[in-house]
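A.B. asks: starting from these lines, generate the structure:
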Amino acid sequence: MTPDGEPGTVLRVPPLHPGTHDAVAASYPTLDLPAEGREEFLARHGAEVVAIVCSNFSPVGADLIEALPRLGMIANFGVGYDNIDLAAALSRGIAVSNTPGVLDPAVAEHAIALLLAVRRQVVAADRYVQEGRWPRGPFPLTGQVAGSHVGILGLGRIGQAVATRVEALGATVSYHNRRPVPGVPYAYLPSPVALAAAVDSLIVVVPGGAATDGLVDAEVLDALGPDGVLVNVARGSVVDEQALVAALDSGRLGGAGLDVFRDEPRVPAALLGRDDVVLQPHTASGTVTTRAAMGALTLDNLAAWMRGEPLLTPIPETTG
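C.D. replies: Predicted structure coming up:
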C-alpha cells in the first residue's frame, strides 16, 4: 500500500542485482520496464506505478519520470545517482534514495588493490610468469606505496575509507574536496592540479555528473607526472580518457588503475594490452557482502516510503 492508502505498483528498471530484483516482487506488485516497446508499455501501465527501483546502470530520465503520473519515490541501488534525472524528480517532489555507507569498505579496498597492482606491476608480472619469460631473466624492479605520497580527490565517506587504508600502508595522504573537511588529519590542497603536483599517486573518488565531468584533464595528468599513477573508482566521466591515453603514450604519466569508463562496457582500445594499466569491469562494490547490504538498504528505503515514513538515506538534494 502506498502512503496515500491506494494500491500501486513498483517498476523495476533493469539491470538490477538478482537478489534485489526478486525481493521487490516478494513484497509488492511489480512490473519490469521492457527493453523494447516502452512507449506502449508505459501508456498501458504508467498510471499504476508509484515507485521505481533502479541501479547505477539503469537510466531514469525525464521522459520516464513524466510517463509515471503517480510516481512518488525512486530507490537507487548504488551510492551514485547520475543515472537519474534529479531535476525532473525534484520538480515533481519525488523522493529519491541511494545506498551510501554500506559499500565504503569494498570500494576503498578495490582502490587500494588497483593502486598496489599498478605500483607493483602485479598484472604485468603475472603475465611475465604465465608466458614463461621468467627463466630468461628477472622481472624489472617496481615502485612501492610505502613511503610515498597519495592524493585523494574527493574526501567523502569512501575517500576517508581509502585514506585510512593508505595510511596503513605507510604512505602520506593529502586531499582536495569542494571544501576542506573538518577534523581530518590530512593536508588540504586548493585544486586538483595542486593536489596532483604534490603527490605520487592520485585516487579519484568524487561523484559523477556535470560538475565533475572531465575534472581529471590533461593539466591534472601532467601535474601528476611521468612517475605518477592515477586510480579511478569514481565515474568514467570524471577522467578525460583521450588526455589519459595521450599522457600514457607519451610517457607523461606512469600508469593507471581504472575500474570505470566513460562509455561502459566499451573501453578505449588504446588502453588494452598495456603493462602500465590495470583495468577492471566496474566491480569496486562487487562483493557478495556489499551487494546484499546495498539491496537491503534499497528495500528498507522503499518500505519506509510505502509506510509514509522518512527515507533512511535520502539523496541530500531531495531533502530541502
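A.B. asks: use CA for all of it now, contacts and neighbours both
C.D. replies: Fine.
A.B. asks: mind listing the strands for the stretch 201-320 of the chain?
C.D. replies: 201-204, 229-232, 255-258, 277-279 (DSSP state E, counting those that start in this stretch).
A.B. asks: run through who's touching stretch 106-126.
C.D. replies: Stretch 106-126 is contacted by residues 139, 142-145, 158-159, 161-162, 165-166, 201, 203, 229, 231-233, 255-258, 275-278, 284-287, 290 when judged by CA atoms under 8 Å, 6 or more residues apart in numbering.
A.B. asks: need the buried ones from those residues selected in ChimeraX.
C.D. replies: Selection of buried members from the contacts of stretch 106-126 for ChimeraX, criterion 16 or more other CA atoms under 10 Å:
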select :144,145,158,159,161,162,165,166,201,203,229,231,232,233,255,256,257,258,275,276,277,278,284,285,290
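A.B. asks: could I get the strands of the stretch 201-320 of the chain as CSV with distance to Val102?
C.D. replies: Below are the strands of the stretch 201-320 of the chain laid out as CSV (distance: least, CA to CA, whole Å):
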stretch, distance to Val102
strand 201-204, 19
strand 229-232, 19
strand 255-258, 22
strand 277-279, 24
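A.B. asks: list the contacts of Pro7.
C.D. replies: Per CA under 8 Å, 6+ apart, neighbours of Pro7: Met1.
A.B. asks: how much space separates it from Ala146?
C.D. replies: For Pro7, the distance to Ala146 (CA to CA, to the nearest Å) stands at 58 Å.
A.B. asks: to compare with the earlier structure, here is another sequence to fold:
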Amino acid sequence: MQPTLLILIAMTPDNVAQIAQHFHVIHAPTRAERDAAIAQNGHNVRIVLTNGSTGLTGAEIAALPKLELACALGAGYENIDVEAARARGVVVANGAGTNDACVADHAFGLLLAAVRGIPKLDRATRKGVWRDDIPLQPGVYGKRLGIVGLGTIGLQIARRAAGFDMQIGYHNRKPRNGVSYQYFGALKEMAEWADFLIVATPGGAQTKHLVNQSVLEALGPTGCVVNIARGSVVDTAALEAAIRTGKLGSAGLDVYESEPKPPVGLLDLEQVVLTPHIAGWSPESVQATVDRFLDNARGHLSGTGAVSPV
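C.D. replies: This next block holds a predicted model:
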C-alpha cells in the first residue's frame, strides 16, 4: 500500500501525477481543503509537502499522528514549525539548491528592469514616445552591489554581478569563509556604501523589516532595492514612502508582505517593478524541486535518510 502524502501547495497536474506514482496523494492547496483533509484523513498521513510561505503549524503536526516527514518544496521553510516537528520525531527537509540559479537570474532581471526603467520604456515606446523625450536611465556596470544574505542564492547573484564588473559587498550575521567580497557587519553601513541592494536572506521573525526606513534612505535617491527573498524582510510602507519622497530611486520586488494580493501602495509607482513570487519558478527549476522531494521521501522511507534535511 502506498504511503499517504498530503500536499498543501498548488501544483500542476503533471507534477501531481508524477508524485502520485509513488504515493497516495491528497492534494489540498486551499485553506478549506487543507482543514478538511487534516480533519478527515489526518490519521493516515505519513508525509506532508508544503513550502516556506504555506508552512505547517504545530497544531497541524499534532493532528497528524503518523506523520514522519515534512518537506518544503524549495529552500524556504520559515513557516514550518520545526521545533514542534522535532519534538514529535518528524524529519523536516527542503529543496535547497534546486532553484538557486533561476532565482539569481530573476533577481538580476529585476535589478536591470528597475534601474534601466525597462517596463516604463516599453510603455513609452508603445505610445510612440522616442528617446529624445525620455530622461536617461543609469546602468549597473561597475556599480556597487550589496547582497543581503550571502547564502547559496546570494553567491549565485554575486557571480552574475561579477560579470558586470560590479563591486560586491554582503551582509550576514557573520563573515562567510572562502569568499573575497567585502563584508559588512551592519546593514545600514552597507546601504550607505552600495548603489543597489539585493535581498536574499531567509524570512521569519529574525529578519522581519530588516530593510527598514533607515536602510532604504541610506541607499539614497539613485539607489535600488531588489527583493527575491521574503516579503516580510522589507518594510513595505517605508519603501513606498522612500520612493514617493525621492529618498530611494527604484525597487524590483518578487515578494511582498501582502501576497498573494499585490502591494496596493506601490501599484501606481513607475519606479517599482513587480512580479508574482515567481523568481524560483521555471520548468527546469520546478522539476528539480519535485525530483528533490522524491529523493528526500525515498531516502527517508528506505531508512538512508532525507537528502537535504533541515
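A.B. asks: can you pull the TM-score for these?
C.D. replies: With the length set by TM-score structural alignment, normalised by the length of the second structure, the two chains reach a TM-score of 0.95; 309 aligned residues with a CA RMSD of 1.7 Å.
A.B. asks: coming back round to it: between the strands of the stretch 201-320 of the first structure, which one is nearest to Ala95 of the first structure?
C.D. replies: Among the strands of the stretch 201-320 of the first structure, the nearest to Ala95 of the first structure by CA to CA is strand 201-204 (28.5 Å).
A.B. asks: on contacts alone, who are the packing partners of that closest one?
C.D. replies: With contacts taken as 3 or more CA pairs under 8 Å, 6 or more residues apart in numbering; DSSP states H and E, strand 201-204 of the first structure sits against strand 149-153, strand 229-232.
A.B. asks: and the longest one against the second structure, how far off on average?
C.D. replies: Right, the one you point to is strand 149-153 of the first structure. Following superposition, strand 149-153 of the first structure is found to deviate from the second structure by 0.5 Å on average (mean CA distance after the TM-score superposition for the first structure).
A.B. asks: and the contacts of that strand?
C.D. replies: So strand 149-153 of the first structure is contacted by 159, 162-163, 166, 171-177, 192, 195-196, 198-206 (CA under 8 Å, 6+ apart).
A.B. asks: quick one: map His149 of the first structure onto the second structure.
C.D. replies: Aligning on TM-score structural alignment places His149 of the first structure opposite Arg144 in the second structure.
A.B. asks: longest single helix anywhere in the second structure?
C.D. replies: helix 283-302 (DSSP state H).
A.B. asks: tell me the contacts of the nearest residue to Gly52 of the second structure once chain neighbours are set aside?
C.D. replies: Excluding the flanking residues, the one nearest Gly52 of the second structure by CA to CA, 6 or more residues apart in numbering is Tyr77, at 3.9 Å. When contacts are counted by CA under 8 Å, 6+ apart, Tyr77 of the second structure touches Asn51, Gly52, Ser53, Gly55, Asn94.
A.B. asks: Tyr77 of the second structure pairs with which position in the first structure?
C.D. replies: Using TM-score structural alignment, the equivalent of Tyr77 of the second structure in the first structure is Tyr81.
A.B. asks: distance-wise, check that match relative to Asp227 of the first structure.
C.D. replies: For Tyr81 of the first structure, the distance to Asp227 of the first structure - CA to CA - is 34 Å.
A.B. asks: kindly report the same for Ser250 of the first structure.
C.D. replies: Taken as CA to CA, the span from Ser250 of the first structure to Asp227 of the first structure is 12 Å.
A.B. asks: and the two? which has more neighbours close in?
C.D. replies: Asp227 (14 against 10; other CA atoms under 10 Å).
A.B. asks: show me what that one lines up with in the second structure.
C.D. replies: Using TM-score structural alignment, Asp227 of the first structure pairs with Thr222 in the second structure.
A.B. asks: hmm, its match is touching Ser250, no?
C.D. replies: Yes. With contact defined as CA atoms under 8 Å, Thr222 of the second structure reaches Ser250; the gap is 7.5 Å.
A.B. asks: ok so, going back, let's have the helices and strands packed on strand 201-204 of the first structure in JSON lines, adding distance to Leu86 of the first structure.
C.D. replies: Formatted as JSON lines, these follow (distance: least, CA to CA, whole Å):
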{"stretch": "strand 149-153", "distance to Leu86 of the first structure": "24"}
{"stretch": "strand 229-232", "distance to Leu86 of the first structure": "24"}
